[in-house]
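S.K.: predicted coordinates and the sequence they were generated for:
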Amino acid sequence: MTETVEKLSCQELVELVTDYLEDALSPEEKARFEAHIEPCEGCRTYLHQIKTTIELVGRVTPEDLTPDAEATLLGAFRNWHSR
């Protein structure tokens, strides 16, 4: 008996990317994620951009930011998080 795996849409991939990078997906979800990312150039690009963003943001210390930059980043995060 062959098991049918439901394909992941690009929108679903975007919603799962953080869990994927944190290795928090179930084995089944990880397989669906990786099956989608292989042929989908747009999602591979998105994944690369998110990885790069996380890497760069991880290098920034509070001392590196001006008060205005800190307020802007915090505001952007709050707006994104409340969606």
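M.R.: Perfect, thanks for sending it.

S.K.: going by C-alpha atoms from here, please, whenever you check contacts or count neighbours.
M.R.: Fine.

S.K.: quick one: the helices in this protein?
M.R.: Here the chain has its helices, by DSSP state H, at 10-21, 27-37, 41-57, 67-81.

S.K.: now those as JSON lines including mean neighbour count?
M.R.: As requested, those are exported to JSON lines (neighbours: other CA atoms under 10 Å):
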{"stretch": "helix 10-21", "mean neighbour count": "15"}
{"stretch": "helix 27-37", "mean neighbour count": "16"}
{"stretch": "helix 41-57", "mean neighbour count": "13"}
{"stretch": "helix 67-81", "mean neighbour count": "11"}
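
S.K.: put this next to the previous one:
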Amino acid sequence: MTRPSTEAYDRGGKFALYRRLESLQEYVLVGSERKTVEVFRRGQDTWQFIPYEKQDPIILTSLDITLAMAEIYEDVVLGE
């Protein structure tokens, strides 16, 4: 049995609530059906959208770290 995706809520309602937090600098969505990572980074007047796929290094400036996609998906088996 598969679980229903929370993707729509994570992108919409949840992100709208999190954007109200002045301390939040980055919002990260990790794909559950394929290897993707999306980062929303706070700018001065708007949020910047940064999509990552495959071999892209994932940069999280708020934490001053760079991760490989393989690190995020280590030991994860995605459905077909």
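M.R.: Received, thanks. Everything quoted here is computed from the prediction, not taken from an experiment.

S.K.: quick TM-score on the pair, please.
M.R.: Here the superposed chains carry a TM-score of 0.28, computed using TM-score structural alignment, normalised by the length of the second structure; 34 aligned residues with a CA RMSD of 3.1 Å.

S.K.: please tell me how far residue 15 of the second structure sits from residue 71 of the second structure.
M.R.: Taking CA to CA, to the nearest Å as the measure, residue 15 of the second structure and residue 71 of the second structure are separated by 24 Å.

S.K.: more neighbours, those two?
M.R.: Taking neighbours as other CA atoms under 10 Å, residue 15 of the second structure and residue 71 compare with residue 15 leading, 14 against 9.

S.K.: so the more buried one: helix, strand or coil?
M.R.: Secondary structure, DSSP: H, G, I helix; E, B strand; the rest coil: residue 15 of the second structure is helix.
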